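> with the input below, show me the fold.
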Amino acid sequence: MPAGLVISAPASGVGKTTLTLALARAWRNRGLNVQCFKSGPDYIDPAFHAAATGRASVNVDSWAMDRATISHLVSRGADADVVLAEGSMGLFDGVAARGVSGTGATADIAEMLGWPVLLVIDPSGQAQTAAAIAAGLRDYRPGVRLAGVVLNRVASQRHEDLVRRALDDAGIAVFGALPRHAEINLPKRHLGLVQAEEQAEIGKLIDEAARFVAEHVDLDAVLRSAASWSPQSAANGLNVTPPGQRIALARDAAFSFVYPHMLEAWRAAGADISTFSPLADEAPDASADVCWLPGGYPELHAGKIAANAHFRSGLRAFAETRPVHGECGGYMVLGTALTDADGVCHEMAGLLGLETSFAKRRMHLGYRLAELAAPMPGHRAGARLRGHEFHYSTILAQPDTALAVVHDATGAVIAETGSRRGNTTGTFFHLIAEDR
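Now for the predicted structure:
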């Protein structure tokens, strides 16, 4: 029977991902089968999980998914020895208005699955106050159970002793304390971690993290703190219709932000996915019946995309007879122009009138509920789609017919409506699920 555990923290940036990867690899090195999940709308961390465990990881999200969908997704851990769900942001951080089965908080997943929480606490600039924070998180929500704490970035033995004593007085177990260790810092850029597939040394980095954590954390005690878990059998609750029978999917360093559960759902429904690389000047497969451009980092590669005439002409030819859809970065590339960080304007595919600028940076972040005014690949007019938006680009022009009425998590209508023109559609949000 698998043992389930949630890795969370009081806030972002304290080491959740590093600890998750290290624990997963360390237990895998001991011969255990480890299955990871990511709580919340993060399309980068699952690839790191897969690199650490050798098993595909998927997202679970209480704002966008119902319990049947979450149960179906986590059931893949039924044959594992250990199941780890990495949280996002702080343990109780979500949106103000409840979504399908929660607010998107990691605590929702912990309570729903009955898995205790292993807290990563960074006590930099404090000592006993770290225990007060941990105790507050332990007591904040009765249905969420705390397993214990791993301290990260402790400054000295004296610092560690002060924090440990305070946590012990609060009745909170400390499984280990990690001193600062620059060698296992994961590189970052403006949308989060540099992707696993872009890091040639990722395996060595995870091995070093596993060695370091095994040296400073009681792995056996952490494993004993996990809850025995019997997955509930669940029918496929994904409620996903593939956008086509044969899907041409853009896939490279500029087009990589797609939720793994969506691709799996498409394949499970019988779709065939062929990938192509716009950065390698490849066009979509002519035998496909739909083309899908996911998000990613086109703003970092705008000059190359603009210069790749074979890709752009092939995409235009494809769109003359078949549907093309883009999400976020893919949507930007379907537009007329993209201005990079240096203020240089690059010509894009021109299938939509959208013009965007990365030089005028402003963060757009949050859950999105879209009510489609017209069909898009895989979804009928009137469908309610749940997704998440995270980008820094600014819309300079969005002249085409709106694809949807889009609301944020508070219900407010936002300007990023998506666009449609002929066979081409695009949105700034990344699709997670469709309401039943």
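> rest of the way, CA atoms for contacts and neighbours
Noted.
> the closest residue to Ala196 other than its chain neighbours - how many residues pack around it?
Excluding the flanking residues, the one nearest Ala196 by CA to CA, 6 or more residues apart in numbering is Phe48, at 5.6 Å. Counted by other CA atoms under 10 Å, the residues lying close to Phe48 total 24.
> with Thr394 instead?
A count of nearby residues for Thr394, using other CA under 10 Å, gives 18.
> ditto for Asp161
Residues near Asp161, counting by other CA under 10 Å: 15.
> part of a helix, is it?
Yes - applying DSSP: H, G, I helix; E, B strand; the rest coil, one finds Asp161 inside a helix.
> nearest residue to Pro298 in space, ignoring adjacent ones along the chain?
Closest to Pro298 by CA to CA, 6+ apart is Ala254, at 4.9 Å.
> is it true that the one you found touches Gly296?
Yes - contact criterion CA atoms under 8 Å: Ala254 and Gly296 qualify, at 5.0 Å.
> now show me the structure for the sequence below, then we'll compare the two:
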Amino acid sequence: MRGLLVSAPASGTGKTTVMLGLLRALAEDGLVVQPFKSGPDYIDPAFHRAACGRASFNLDTWGMGPRLLAAVAAQAQGAEICVAEGSMGLYDGVATRGQTGFGSSAETARRMGWPVVLVLDVGGQAQSAAATALGFRQYMPDLPFAGVILNRVASARHARLTQLGMERAGLPVLGVLPRRGDLTLPERHLGLIQAAEHPDLEAAIAGYAEFLRAHVDFAAIRAAAEGAPLPSKTPLPSPPAQRIALAQDAASSFTYPHLLEGWRAAGAEVLPFSPLADEPPDPRADLVWLPGGYPELHAGTLAAASRFRAGLCAHAQSRPVHGECGGYMVLGRALIDKQGARHEMAGLLGLVTSYESRKLHLGYRRAALLGPMPGQSEGALLRGHEFHYSTIVEQPDAPLAEVSDADGTPVPETGSRRGHATGTFFHLIAQEEPQ
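So this is what the prediction gives:
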């Protein structure tokens, strides 16, 4: 399972554009490329797929146990090279060990045997950048390390001085990228916009690949790839129902790829529908699943989607409905947008949420279920991740779970249950594996 992990000292250094350019260029060279994302990211995998034509999966050493990590890694079957994108800085994680680690990108690289390609923003420094790179190289001595890509280089003189520092530190330079103002992706409050919303994603990715070809040593990149043996094919998480009506549009888009792949691989029928297009869930469905997304940006449209709401409520009279984060908000009674306007939602739960006064809720979550939810029984221990800016105004229903952060500190976002409806603010990663 030869591969590389693209990381950086911090967010905002250009690793995502480097990642997309590498994926596209390697695919253009005829390689079957398997992309991965280290950590709990909901957006980047869709960009990866657009770049190389193959579904990307999250690898998460905090949220996933050994068997699930192996099952996700086994999705590389048939690929010739793996390229993973790190989250935040290379060593950034949490303080308390999860299923197999602390959630850092370095742990993913070490576990999979993938050498790290460190993307360095060298703006405002020259030889000093080597000290930063050397510190990252030596912080975890047994971490496989491929070399560095120097980003935002101002001139030929700047490149020469920075490379001299790297030579002195004994660090291979795999590429030198001149400063360019257009090598960025559009963003909004949760990070990048979704891949489907990019005004011209294909042209952007093609441009990244062309830029990298001119400034990166692809022969050295390919030669640096290493890895552990590919795990045997093991099952991904089983589906929570046989026929699953899955909301899929700009307001409902965040479901972990390994879950969807596991559902389909086990023979479940996934029936997409669009609440924004006022489509009701398929009446044949055993379960309606509303993923996270951006309902706060489409609250008026969702409030006016009468066919969707009627179909959802009809389903919930006798069969389960579950919502995650944005989907949970849609199941509630009302959503207050950033202008303070109140929009009526499905009303299957009593939840009222507000985006008017933004507050960041971010981090891993561990949940002990106080009642059943689709695919999980009462008492199940779950791992997930929460990332949103909305606040709870009212939550009158029974809590779904006792929820804590990665360090065991309780959080107030416990989820809700009423009748056949359940919801959580965390996105499910996995059920905890037995120790």
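> still on that earlier bit, contact partners for the residue nearest to Ala196 of the first structure?
Going by CA atoms under 8 Å, 6 or more residues apart in numbering, Phe48 of the first structure touches 21, 195-196.
> what about the strands in the stretch 301-435 of the second structure?
Taking DSSP state E, counting those that start in this stretch as the criterion, the stretch 301-435 of the second structure carries its strands at 321-324, 334-336, 342-344, 352-354, 361-369, 381-388, 391-394, 398-399, 401-404, 416-418, 421-424, 427-431.
> that older thread, secondary structure class for the residue nearest to Ala196 of the first structure?
Classified using three-state DSSP, Phe48 of the first structure is helix.
> and the gap between it and Val58 of the first structure?
For Phe48 of the first structure, the distance to Val58 of the first structure (CA to CA, to the nearest Å) stands at 11 Å.
> for Ala147 of the first structure, same thing?
23 Å.
> out of the two, which sits in the busier spot?
Shown here are Ala147 of the first structure and Val58; by other CA under 10 Å, Val58 has more neighbours (27 against 24).
> that one contacts Met262, doesn't it?
No - counting by CA under 8 Å, Val58 of the first structure does not reach Met262; the two are 9.2 Å apart.
> and the strands in the stretch 51-200 of the second structure?
57-59, 81-85, 116-121, 145-153, 173-178, 187-188, 191-192.
> average offset between the fourth one and the first structure?
Taken against the first structure, strand 145-153 of the second structure registers an average deviation of 0.8 Å after superposition, with mean CA distance after the TM-score superposition for the first structure.
> where in the first structure does that strand fall?
The aligned range for strand 145-153 of the second structure in the first structure is 146-154, by TM-score structural alignment.
> the matching stretch: which residues count as buried?
146-154 (16 or more other CA atoms under 10 Å).
> quick one: contacts of that stretch?
Applying CA under 8 Å, 6+ apart, the external contacts of stretch 146-154 of the first structure come out as 14-15, 116-124, 134, 138, 160, 172-181, 217, 225-226.
> now do the contacts for the aligned partner of the residue nearest to Pro298 of the first structure in the second structure.
With the correspondence set by TM-score structural alignment, Ala254 of the first structure lines up against Ala251 in the second structure. With contact taken as CA under 8 Å, 6+ apart, Ala251 of the second structure is in contact with 276, 292-295, 297-298, 326.
> quick check: Ala251 of the second structure vs Thr301 of the second structure, distance?
Counting by CA to CA, the separation of Ala251 of the second structure from Thr301 of the second structure is 10 Å.
> what do the two both touch?
Joint contacts of Ala251 of the second structure and Thr301 (CA under 8 Å, 6+ apart) are Leu276.
> counterpart of Asp413 of the first structure over in the second structure?
No, residue 413 of the first structure isn't Asp; it's Val. Using TM-score structural alignment, the equivalent of Val413 of the first structure in the second structure is Pro410.
> how about its match, nearest residue that isn't a chain neighbour?
Ser404 (4.0 Å).
> helix, strand or coil for the aligned residue in the second structure for Ala280 of the first structure?
By TM-score structural alignment, Ala280 of the first structure lines up with Ala277 in the second structure. Following three-state DSSP, the label given to Ala277 of the second structure is coil.
> what about Ala277 of the second structure, how many neighbours?
With other CA under 10 Å as criterion, Ala277 of the second structure counts 13.
> thinking again about what came up before, how much space separates the residue nearest to Ala196 of the first structure from Val290 of the first structure?
29 Å.
> still on that earlier bit, out of the strands of the stretch 51-200 of the second structure, nearest to Pro35 of the second structure?
strand 81-85 (5.0 Å; CA to CA).
> next, the angle strand 116-121 makes with the closest one.
Taking axes from the mean of the first three to the mean of the last three CA atoms, to 10 degrees, one finds strand 81-85 of the second structure and strand 116-121 inclined to each other by 40 degrees.
> strand 81-85 of the second structure vs the first structure, mean deviation?
Here the mean offset of strand 81-85 of the second structure against the first structure after fitting is 0.8 Å, by mean CA distance after the TM-score superposition for the first structure.
> between the contacts of Phe48 of the first structure, which has the most around it?
Busiest of the contacts of Phe48 of the first structure [other CA under 10 Å] is Leu21, holding 26 neighbours.
> and that one, what's its match in the second structure?
Per TM-score structural alignment, Leu21 of the first structure is aligned with Leu20.
> how big's the offset between the helix or strand harbouring that match and the first structure?
Assigned by DSSP states H and E, Leu20 of the second structure falls within helix 15-28. Once fitted to the first structure, helix 15-28 of the second structure is off its aligned match by 0.9 Å on average (mean CA distance after the TM-score superposition for the first structure).
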